[in-house]
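Colleague: pasting the sequence and the predicted coordinates here, then a few questions.
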Amino acid sequence: MAVAGCSVERSTVETGDGVKLQATIFRPEGDEENTQGNPAIVLVHPYSILGGCQDLLRGIGSGLASSGFTAVTFDMRGVGRSTGRASLTGFSEVEDVVAVCGWVVRNIGVDRVLLVGSSAGAPIAGSAVDKIEHIVGYVSLGYPFGLMASVLFGRHHKAILNSPKPKLFVMGTKDGFTSVKQLKNKLKSAKGRVDTHLLEGVSHFEMEGSAYDREMVNLILEFVKSL
């Protein structure tokens, strides 16, 4: 299947516990010389139990590929045609992220991976960052740090805050799950390089919408080029 500026392939990735995940690979078209050395970018979708799936990240994936980066989206366990069962707290899904990143390194021929998590995908991705040495950085799009969300995802916080790898946190100032104050308080304890980008007046689900795909792509590209 073709999308403007990139080619799209489907593949199946098997996890260590035998779950089969459906993945989509967005590859850049054109001058291979300009894409060599670029990290692959793995995108982790929002909360499975609330309808999160890889299709929500299609616009970002194709936008990254059109800019010269191989991007990979996938349905976590229990979503779409992926086997297994979704978990409430996202800890089983961390193994999905690890499996996909490992598959990318082995099959796409890259030695660097940038991990991007959207909404609940951000804490899940954050727990995987230090599990694979090839991951060179992390981008969070709307990390749910707030008190209510922390009931489900609070045990993920420590992993990304303690990681020495470079991190970018993108959030709307009207995010209903995390206030700007909560974000800043959490990031005070974060190790290593920590960048933030706030979108004035933008809500959590608004930022997830396709209208902001281009802006998310640009922010990811700026960050990865700074690594």
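Modeller: Received it, and whenever you're ready, just let me know what you need.
Colleague: going forward, measure contacts between C-alpha atoms and count neighbours the same way
Modeller: Fine.
Colleague: in this structure, which spans are strands?
Modeller: Assigned by DSSP state E, the strands in the chain fall at 2-3, 6-14, 20-28, 40-44, 71-74, 113-118, 135-141, 167-172, 194-199.
Colleague: turn those into TSV, including distance to residue 106 and mean neighbour count.
Modeller: Below are the strands of the chain laid out as TSV (distance: least, C-alpha to C-alpha, whole Å; neighbours: other C-alpha atoms under 10 Å):
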stretch	distance to residue 106	mean neighbour count
strand 2-3	24	14
strand 6-14	11	16
strand 20-28	14	23
strand 40-44	12	28
strand 71-74	14	28
strand 113-118	12	25
strand 135-141	13	25
strand 167-172	24	22
strand 194-199	29	14
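Colleague: check it against this one:
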Amino acid sequence: MSSNIEVESCKVDSEDAVKLHARIFKPRREEHEERPNSNLAIVLVHPFSLLGGCQALLRGIASGLAANGYTAVTFDTRGAGKSTGRATLTGFAEVKDVIAVCRWVCQNLGVDKIVLVGSSAGAPIAGSAVDQVEQVVGYVSLGYPFGLMASVLFGRHHKSILQSLKPKLFVMGTRDGFTSVSQLKNKLKSASGRTETHLIEGVSHFQMEGPHYDSDMVNLICNFISSL
């Protein structure tokens, strides 16, 4: 891990007495104070916990964001990693966890702007939280599962992010096994506000989740934040 960043662990209280285990990735203080975006944090939501998703999968991206001068926060949703509680099939209880972490970040890290980033199943969960947290100023989806099979579980999340007026970026590989390029484009036709897409040619869903593409994800997120 880069020597110019600091990592701290903390616990966040969500609803239903759930304790969430979180990690804060920060540039070293002297570098962070020079950044124009020192009042902004990036909160990352990991893939489906019932299939082994946890915050460790986002460590590379969070470290890269911190190395670029941003405070990044990862956490285990309920029932994942060291967090208490029980994971759910549809991710609606996990939306409460995202909201709790965002509020904790604003109260404890001295920021008043948040960009939410969701990976795979974390994308619909994060998307449902976007308009429930006033401080969220933008949203990035990494492999949103819009396809028919995935929509059985996550379809009720779609409306929240598609109707949000906050700026949105959808990143996907053209060989994503859960969502085809045409399905993505059809869904985003109904999206409100500023909505952008970035397609990575020839890459599958799980390839894009892998560490080989962490630096690409970091660059895309940083460029999106710079455009806000």
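Modeller: Great, that's in hand. Predicted, not measured: the structure shown is a model, and the values here were computed from it.
Colleague: TM-score for these two?
Modeller: Superposed pair, TM-score by TM-score structural alignment, normalised by the length of structure 1: 0.98. Supporting alignment: 226 aligned residues with a C-alpha RMSD of 0.9 Å.
Colleague: before we move on, back to that, mind putting the strands of structure 1 into CSV with distance to residue 99 of structure 1?
Modeller: Putting the strands of structure 1 into CSV (distance: least, C-alpha to C-alpha, whole Å) gives the following:
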stretch, distance to residue 99 of structure 1
strand 2-3, 26
strand 6-14, 7
strand 20-28, 9
strand 40-44, 11
strand 71-74, 11
strand 113-118, 13
strand 135-141, 13
strand 167-172, 21
strand 194-199, 26
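Colleague: would you mind finding the longest helix in structure 2?
Modeller: helix 92-108 (DSSP state H).
Colleague: what packs against it?
Modeller: Packed against helix 92-108 of structure 2 by the contact rule (3 or more C-alpha pairs under 8 Å, 6 or more residues apart in numbering; DSSP states H and E) you find strand 5-13, strand 40-45, helix 122-129.
Colleague: mean deviation, it versus structure 1?
Modeller: With the two structures superposed, helix 92-108 of structure 2 lies on average 0.2 Å from its match in structure 1, counting by mean C-alpha distance after the TM-score superposition for structure 1.
Colleague: any idea of the angle that helix forms with strand 19-27?
Modeller: Comparing the axes of helix 92-108 of structure 2 and strand 19-27 via axes from the mean of the first three to the mean of the last three C-alpha atoms, to 10 degrees yields an angle of 50 degrees.
Colleague: give the buried residues for helix 92-108 of structure 2.
Modeller: 92-103, 105-106 (16 or more other C-alpha atoms under 10 Å).
Colleague: chain center to that helix: distance?
Modeller: Here the centre of helix 92-108 of structure 2 is set off from its chain's centre by 12 Å, with C-alpha atoms, centre = their mean, to the nearest Å.
Colleague: ok, stretch 32-40 of structure 2 next?
Modeller: On C-alpha atoms, centre = their mean, the centre of stretch 32-40 of structure 2 falls 20 Å from that of its chain.
Colleague: just to revisit the earlier point, could the buried residues of helix 92-108 of structure 2 go into CSV alongside distance to residue 15 of structure 2?
Modeller: Below are the buried residues of helix 92-108 of structure 2 laid out as CSV (distance: C-alpha to C-alpha, whole Å):
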residue, distance to residue 15 of structure 2
92, 12
93, 9
94, 10
95, 10
96, 7
97, 7
98, 11
99, 10
100, 8
101, 11
102, 13
103, 12
105, 16
106, 17
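Colleague: okay, the helices and strands packed on helix 92-108 of structure 2 in CSV with distance to residue 27 of structure 2 next?
Modeller: Formatted as CSV, those follow (distance: least, C-alpha to C-alpha, whole Å):
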stretch, distance to residue 27 of structure 2
strand 5-13, 4
strand 40-45, 12
helix 122-129, 24
